[in-house]
Every structure is written in C-alpha cells, then in structure tokens.
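Enquirer: Take this sequence and fold it.
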Amino acid sequence: MIDRFSSRLYLVVSEDACRGRDLVSVTEMAVKGGVDLVQIREKHKDFAAFQSVTSRLKEMLDQYGVPLIVNDNLAVALSCCASGIHVGNSDMLPAEIKKQWHDGFLLGYSIEYEEQLFNSQIQYTDYLGISPVFNTQTKTDTVTAWGLHGISKIRSLTNKPLVAIGNIHAKNAYDVMRAGADCLAVVSAICGAENPEQAAAEIRNQIEKAI
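Expert: Okay, here's the model as predicted:
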C-alpha cells in the first residue's frame, strides 16, 4: 500500500522504447541508476502479452522495492497486483477506476490543457502527469508542449504532485525541477541509452541538485 507520492525519477518503459533489448533488463539497469518508480506502457499488446511482460517486470521490481504503474489497462494492473495505474485524457476516467479499485494504489492522470485542472476527475488522482513539457516523438497525440513556464503555472494552481514528461534528459532535468515539478518521467533518454544505468544516474544527479 502506498500512502503518498514521493518518487523523483519515473521511468516509462515499453518494448519499443528499449529498441530490441529486453525490457526487464533495461529497467533493472535504470533502477540501479536511481529510478524509483516505473510505468509500463504497451498500447498495442493484447491482454495475455501485456500481462506476461508486466508480471516479469513486477517480479524484478519487487526485489528492489520499486513500485510498478500500469498505463491505461486496469485489468492488467489488477491481475499483476501493480502499485497503480496511469490514465490520460482519452482513457478510462479516474472516477470509474476508483469504483473498481479502491484505496491503496496510485492513480496518475495526464494533464494536457489547463482546464483539466478544474474538472471533477482531479479529486480522484494522486499525482498529475504534465504532458508533454517539451515536444517529443514518443507521444504525438498531445495538444501542446507546456514548457518551463507551463510547469510553473500549473504549480501555482494545484497542490497535487506534478510529474513532468516529454523529452526530459540530463541537460534539462535541473531546470524542469526548479520550474515546479516534483518528479521527472523519462522514456527515450534512459530506455534508448547505451548505458541505461549511467543515463538514469546522470538525471537523478540533476534532480538531487535541484531539490
């Protein structure tokens, strides 16, 4: 059971992002480098395939005490006893998730435009994903890039923990944290790195400098 959101470096992992390398092995290297929360995102797998890789990933993460979040698939999250679920603007509503999965898990919600901060779904969430901070090829179905000013604006409007995602890497991590993010979510800069452990450690170092 997770009482509050306290993570700083959040890895979003998928088989595609790992570029042919084993997803579990890449994630383990990232955890050794400082990742303290992992989300698995597999939009195109059927239930059986998604459940299989998620179970493997969770078994490894449990050894390190790192929570696992499932992206937009409540059935997989429940079947694998994940620590939480993350949904976006076009996914299952947080209120509906709460009806099926009660207290004791993390529920993340992506914020793609300012008006979302004032809808009724926010009350059911544990943290907000600010998506994307900078333009990225990983996720192309978003409204606009927030930028550093956007993070600061959202920080002034909510007390919810903010997870910044979208082309985050070691060279901008410090500035994003200082702008108001509580945690950084990273995809390509870690999953696609030649040395995921080193890449994670470099970003984690910038986070620690900023807080």
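Enquirer: contacts and neighbour counts: CA atoms only from here.
Expert: Will do.
Enquirer: Show me which residues of stretch 24-43 are buried.
Expert: By neighbour count on 16 or more other CA atoms under 10 Å, the buried set for stretch 24-43 is 24, 26-31, 33-42.
Enquirer: again with stretch 44-54
Expert: Buried residues in stretch 44-54, counting neighbours by 16+ other CA under 10 Å, are found at Phe50, Gln51, Val53, Thr54.
Enquirer: Equivalent analysis for stretch 149-156, please.
Expert: When burial is assessed from 16+ other CA under 10 Å, stretch 149-156 yields the following buried residues: Gly150, Ile151, Ser152, Ile154, Arg155.
Enquirer: try stretch 54-63
Expert: For stretch 54-63, by 16+ other CA under 10 Å, it's Thr54, Ser55, Leu57, Lys58, Leu61.
Enquirer: I'd like the structure of this one too, to check against the first:
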Amino acid sequence: MARSFDLSLYLVTDPRLTAERGLEETVAAAVRGGVTLVQLRDPHAHGRALVEQARALRALLAPHGIPLLVNDRVDVALAAQADGVHVGQDDMSPQDARALLGPDRIIGLSVGSPQEFAASDLTGVDYLGTGPIKATGTKADAGAAIGAEGIAAMRALTTLPIVAIGGVDGACVPDVIRAGANGIAVVSALCGADDPQAAARALRDKVEAARR
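Expert: I've put the predicted structure just below:
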C-alpha cells in the first residue's frame, strides 16, 4: 500500500517560471504557505540533471513529511528515492510503474474525461489528476477545458482521490472542491507568483473554506 498523501494543495514545478527565483527557493516558499505535495516536472532536463533536482527537493521536503513525485520518469524517481511518480496516458503504464516502484510509492495518473477513464487500467493507481479545469498555457497538450462539471463527472465514476489540474486559480477552487475534487494542483499560480508563500496560503485557505 502506498504511503499516505494529501492532495489539498499540489505544486507542479515549471522550470521556466522558477528560473529567476530558483527551484528550491520557490518550492520552499510554497511549502511554508501550505503546499501538501510536490511534483517535479521538467520535460527538457536530461536524466542526470533531473535526478539532481529530485534529490535536492526530496532533501527539502522530507523533513516536512511532504511527498515528492516525479513526472513521467520512473527511473529518476528510483534513482532519487522520490516518493512516487505521476504518469500520463501516453507514458509508462501505472501497472509497469508499480512493478518497478514496488507497493509503497505513490502513483498518479492523468485522466481527463470519462472516455479516458473507461480506457484506463487503474490497477496500482493511487489518485487521478483530472483537467484541465480552464485553458492553460503551461502544458500545450492539456486538451479542452472540462470545468467543475468534468470533476463531477469523474467523481461519479470512481472513489479514487482526484486532484483538479490545469488553469486552476483561486476563483475556481470552491467549484472544483464542491464538485468532488480532493485538492487542486497548480503550476503558474505558485511558480509564477511574486510571493509563493502568500499565494499558497491563499489557495490553501480557499480549499479549506470550500470543504467547510
């Protein structure tokens, strides 16, 4: 069984947006603001550089009990002893990832529609990333926006935890949480924020308020 995790405020890193401040500085500030899970995503980094980034983030996050996931790269997750991976529809299957990672690490899968859900073997999957909620500029192949209605449709199909992703901002948090999302995943809302700590605190407060 995978270790416990909290999807409330899930930070996905973007190397372009963190370049000026620095990756570790951005993540550390966001953690101080209330981030509960971090995914290292850098599609242009070579293996060695990605492993070094992952190790640095794991050292930063582990004392806080915050899991680190690596986007797509099971090999990097293993080398850096990260807490798991997030895979997309065209990446390594969750079943193969589970076979390599073992029972204790976290595996997330991107599922953007009921059609993708129906076509997915969810064996070994711990949570679903569903979206995009709104149009997003941080992932070119994210697909059409599904809104809170898409979260509600996915919630009707599964009891797996769901994190809403793609264009998520403070304005849509109440709707996606009430539609059944267990949390929100954000990129530019934190990586591109002038003050990631304050931005994270504001988003976390909105998540908690929507749950109440």
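Enquirer: gap between the closest residue to Thr18 of the second structure other than its chain neighbours and Lys139 of the second structure?
Expert: The spatial neighbour of Thr18 of the second structure that comes closest, neighbours along the chain excluded (CA to CA, 6 or more residues apart in numbering), is Cys191 at 5.7 Å. Distance check for Cys191 of the second structure against Lys139 of the second structure: by CA to CA, to the nearest Å, it reads 14 Å.
Enquirer: Neighbour count for the two, which is higher?
Expert: Cys191 (27 against 13; other CA atoms under 10 Å).
Enquirer: Now do the same contact list for that one.
Expert: Going by CA atoms under 8 Å, 6 or more residues apart in numbering, Cys191 of the second structure touches Thr13, Asp14, Leu17, Thr18, Thr26.
Enquirer: One more: Gly137 of the second structure?
Expert: Gly167.
Enquirer: Secondary structure class of it, three-state.
Expert: State at Gly137 of the second structure, reduced to three classes by DSSP: H, G, I helix; E, B strand; the rest coil: coil.
Enquirer: That one matches what in the first structure?
Expert: Under the alignment (TM-score structural alignment), Gly137 of the second structure pairs with Gln137 of the first structure.
Enquirer: From the contact counts, what lies against the strand or helix carrying Val173 of the second structure?
Expert: Under the criterion of DSSP states H and E, Val173 of the second structure resides in helix 173-178. Secondary-structure packing of helix 173-178 of the second structure (3 or more CA pairs under 8 Å, 6 or more residues apart in numbering; DSSP states H and E): helix 147-155, helix 196-211.
Enquirer: now what about it, what contacts it?
Expert: Residues contacting helix 173-178 of the second structure (CA under 8 Å, 6+ apart): Gly147, Ala148, Ile151, Ala164, Gly183, Ile184, Leu203, Lys206, Val207, Ala209, Ala210, Arg211.
Enquirer: how about a cut-off of 10 Å?
Expert: If you take CA atoms under 10 Å, 6 or more residues apart in numbering as the criterion, helix 173-178 of the second structure is touched by 8, 133, 147-152, 162-165, 168, 179, 181-184, 203-204, 206-212.
Enquirer: go on, stretch 42-61 of the second structure?
Expert: 12-16, 23-25, 27-28, 31, 36-41, 65-73, 75-83.
Enquirer: repeat that for 8 Å
Expert: By CA under 8 Å, 6+ apart, stretch 42-61 of the second structure touches 13-15, 24, 27-28, 40, 67-68, 70-71, 76-77, 79-82.
Enquirer: In strands only, show me those residues.
Expert: Counting by DSSP state E, the contacts of stretch 42-61 of the second structure place Leu40, Leu68, Val70, Asn71 in strands.
Enquirer: which two in those are spaced the farthest apart?
Expert: Leu68 and Asn71 (9.9 Å; CA to CA).
Enquirer: Neighbour count: these two, which is higher?
Expert: Leu68 (28 against 22).
Enquirer: quick one: the aligned partner of that one in the first structure from Arg155 of the first structure, how far?
Expert: When the first structure is aligned by TM-score structural alignment, the residue opposite Leu68 of the second structure is Leu68. Per CA to CA, Leu68 of the first structure is found 25 Å from Arg155 of the first structure.
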